[in-house]
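Q: predicted model, plus sequence, below.
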Amino acid sequence: MQDTIKETYTDLMAFLRNPKDESGPKLTVAEKFKKLISLLIIEIPIMVILILLISGLETLGLVDSDNHKILDLIKSVPVALLLILTVVIIPFFEELIFRLYLRYKNNYALHFAISLVSFTGVRNEQKAETFLISLWKKRYKFIFYFSGVLFGLIHITNFEFSYTILLLSPILVAPQIILGFFIGFLRVRYGFVLGFLMHALHNAVFIGFGLLSMLNHSEKLNVETSLYSIKIEETNDIYSPSTQQNYPDSIAYKNVSLKTTLSYLLNTNEILVQTNDEKMFDKTLNLNFKNKSKDSSQTKSIALNQLAKSYDFTIKKNTIQTEVWHLKIMNPEILGKYKTENNSYGNMVTVNPEEIIIKKSKIKTLVDALTKESNTIIFDKTDIKNNYNFTLKTKDFESLNSQLKYKYGLSLVKQKMNMKHITIVFPKQK
């Protein structure tokens, strides 16, 4: 099988460098099957990388996959019908439209045009056919690549239209464009049926992942009233990114822990929230809440009450003297060097085990990242609204404080304050 994969890869690359309307060597059914599986094995890692890239755009808030039409289909159509549609019917008709014509002998539109010319005489028919064959061979590379790009671009309609989506469309439809090239290779070299089977298998694999992801979601609550709507799903998808979108009248969380959700709804820091059941705190949720009333100040309290009813917890509050840190400006001139005038949409926050990278963001964003990384309560006492770029190595808290002081002209000053600590009490498991 390894030899077949290498051979298929070599054949594919040679074809894509210079596509020609020429069939490949005759293969047995077993050999065709090996060729098909080999191409699928070559394709999957490429698709995974592209999907991760698109997931990154989603994490940055540039793309909302919840509005993707395939997800709508998965949610609304029975599984059996969904598989028939996405694995058989849709691929078959897409292959007819986008790739059947890639062999001249099967290009019925051109043959029909020639047949019309035949009414003017045999000589004209022969001239027309000679001209079209010559043009077909000369422009075949363009024809082949145009079919793949067109196939990809059609899939941009799966996303809800916006100028951002339009701008990102080359990335968003890159998986379909590459798939179009791979299927086109099989269709030209080994026939329409093998190309269709490649399309069907691709959809079966990747739609299957979507179905498994949906099966990992269990609906906890789904309520709609005249005042609000709320939907809570418990997820077990540890590989998908977490996204948080907070608005005055709505909340949209995807794959976010119950602890993080409650901290936001309680207007407090996660460090100040404790529980008698850590397993419950670690549950990850999809939460979608919409406040339909005119009073947006009730958004958090209504969502919190619904969560409390769903998980049957109570909230206890105690005021305790707590060690905190205040972020202050030590040297405005040093800090000014990292100021950015670009206040447009597109800030970036990256926190990993080695460093914190913040681009085009306010000091509050830095404070949030430092709080999360150091597990320490930090308050912004700078009182400035400008945007800055920061890069910090995350060795330890003392190192972070040193970098802030000498590189950015900022300093963390320890204080003691009376802070409200919150305990979420879940009922004891029987």
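A: Sure thing, it's come through. Numbers count the residues shown, from 1 in each chain.

Q: going by C-alpha atoms from here, please, whenever you check contacts or count neighbours.
A: Noted.

Q: which helices and strands does the helix of greatest length in the chain pack with?
A: Assignment by DSSP state H gives helix 29-59 as the longest helix of the chain. Counting contacts by 3 or more CA pairs under 8 Å, 6 or more residues apart in numbering; DSSP states H and E, helix 29-59 packs against helix 2-17, helix 163-172, helix 174-190, helix 192-215.

Q: what's the spacing between the longest one and its chain's center?
A: This points to helix 192-215. The chain centroid and the centroid of helix 192-215 are separated by 18 Å under CA atoms, centre = their mean, to the nearest Å.

Q: how about the shortest one?
A: Once both centres are worked out by CA atoms, centre = their mean, helix 163-172 turns out to sit 13 Å from its chain's centre.

Q: tell me the helices and strands packed up against it.
A: Contact here means 3+ CA pairs under 8 Å, 6+ apart; on that basis helix 163-172 packs against helix 29-59.

Q: thinking again about what came up before, and the angle from the longest helix of the chain to helix 2-17?
A: 70 degrees (axes from the mean of the first three to the mean of the last three CA atoms, to 10 degrees).

Q: so where do the strands sit in this structure?
A: When secondary structure is read from DSSP state E, the chain shows strands at 218-224, 228-235, 243-247, 250-257, 273-275, 284-291, 314-329, 339-340, 348-351, 355-361, 378-380, 387-393, 410-425.

Q: second one coming, line it up with the first:
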Amino acid sequence: MIISYPLIKPKYYKSLLKDLVNFIKSPIETPSIKKSITHKIYDTIGLFLIKAVLSITVASILQFIYEPKNLTSISMAERFDPILLLLIGGFVLPMFEEITFRLSLKFNPIYFALTSGTFTYYLLTKAVFRSRLSLVDETFWYRVITAIIVMLTIYLVSRTKNVKITLQNYWQKHFKMIYYFSCVSFAWLHILNFELNLTNLLWLPILTLPQLFSATIAGYTRVAFGFQYPLLLHMITNILFLSLTFLPLD
């Protein structure tokens, strides 16, 4: 039996990029992609490598041009020991962000409710209270309870027959807009990780370019393969990044 190793073949990445670009240009809710679990895993790893190359390239260029402090990373490093930082940053936060920005790319009342709840928590934390997602401060329970109320309300409303049909039809007709919104909102909201000054806002499209790469690829894998694949992609990315920060580079 001949075993194929696509990840070492340049043509494989060319084909993978072609599929990704075609989807980005014209995203559809139910792409006609029939692949085995093995091929989906290969593609997820391949897309991870593509994303890593793109993100590292942008980050390397920014180091020589403009590199503001990431306040969220600094805050987490100060508040958590390495093991807890790896657990929260490598598992909890990726799960939270994938539910917030990718889960509802496929419409389902439960998915929509979970996304609405986590997105509410995200906006309250980042935009309203200027806090941190993992920080338990005086606003924490207000943020949590409000998010739960929104989630339950959205679920009860969206599961009713007429509303459910209306939303399903909306997803089918406007999926391109929904996909693009999920990508741009995921990327641009990461500007809240930095100090909100005029310079950072002007640099927003460039500073958040790595997150935009992540969002477009994660959205594609979520729709084409299933929710577990972008979640795995996100966790691997964060775990590798956090692990590198533990290395004694001095």
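A: That came through, no problem. The model shown is predicted, which means the values in this text are computed figures rather than measured ones.

Q: what does the TM-score come to for these two?
A: Once the chains are laid over each other, their TM-score by TM-score structural alignment, normalised by the length of structure 2 reads 0.72; 201 aligned residues with a CA RMSD of 2.3 Å.

Q: about what we covered before: need the winner for burial among the helices and strands packed on helix 29-59 of structure 1.
A: For the helices and strands packed on helix 29-59 of structure 1, the largest average neighbour count (mean count of other CA atoms under 10 Å) is found in helix 174-190, namely a mean of 23.

Q: which bit of structure 2 covers it?
A: Aligned by TM-score structural alignment, helix 174-190 of structure 1 falls on residues 209-225 of structure 2.

Q: what lies in contact with that stretch?
A: 20, 23-24, 29-31, 33, 40, 44, 47, 51, 54-55, 58-59, 102-103, 105-106, 179, 182-184, 186-188, 190, 227-230, 233-234 (CA atoms under 8 Å, 6 or more residues apart in numbering).

Q: now Phe91 of structure 2: closest residue in space that isn't a chain neighbour?
A: Met235 (5.8 Å; CA to CA, 6 or more residues apart in numbering).

Q: got it, and Ile99 of structure 2?
A: Thr115 (5.6 Å).

Q: I figured that neighbour hits Thr100, correct?
A: Yes: using CA atoms under 8 Å, Thr115 of structure 2 is in contact with Thr100, at 4.6 Å.

Q: common neighbours of the two, please.
A: Contacts common to Thr115 of structure 2 and Thr100, judged by CA under 8 Å, 6+ apart, are absent.

Q: relative to Leu285 of structure 1, how far out is the residue mapped onto Ala52 of structure 2 from structure 1?
A: Correspondence of Ala52 of structure 2 to structure 1, assessed by TM-score structural alignment: Ile44. Counting by CA to CA, to the nearest Å, the separation of Ile44 of structure 1 from Leu285 of structure 1 is 29 Å.

Q: the more surrounded of the two?
A: Between Ile44 of structure 1 and Leu285, counting by other CA atoms under 10 Å, Leu285 is the more crowded of the two (25 against 14).

Q: give the contact list for the alignment partner in structure 1 of Leu198 of structure 2.
A: Counting by TM-score structural alignment, Leu198 of structure 2 corresponds to Tyr163 in structure 1. Applying CA under 8 Å, 6+ apart to Tyr163 of structure 1 gives no contacts.

Q: if we use 10 Å, what do you get?
A: Shown in contact with Tyr163 of structure 1 (CA atoms under 10 Å, 6 or more residues apart in numbering): Ser169.

Q: quick check: it vs Thr261 of structure 1, distance?
A: Tyr163 of structure 1 is 31 Å from Thr261 of structure 1, by CA to CA.

Q: ditto for Glu233 of structure 1
A: From Glu233 of structure 1 across to Thr261 of structure 1, the span is 13 Å (CA to CA).

Q: joint contacts of these two?
A: Shared contacts of Glu233 of structure 1 and Thr261, defined by CA under 10 Å, 6+ apart, are found at 284-287.

Q: of the residues you listed, which is the nearest to Ile171 of structure 1?
A: Asn286 (25.9 Å; CA to CA).
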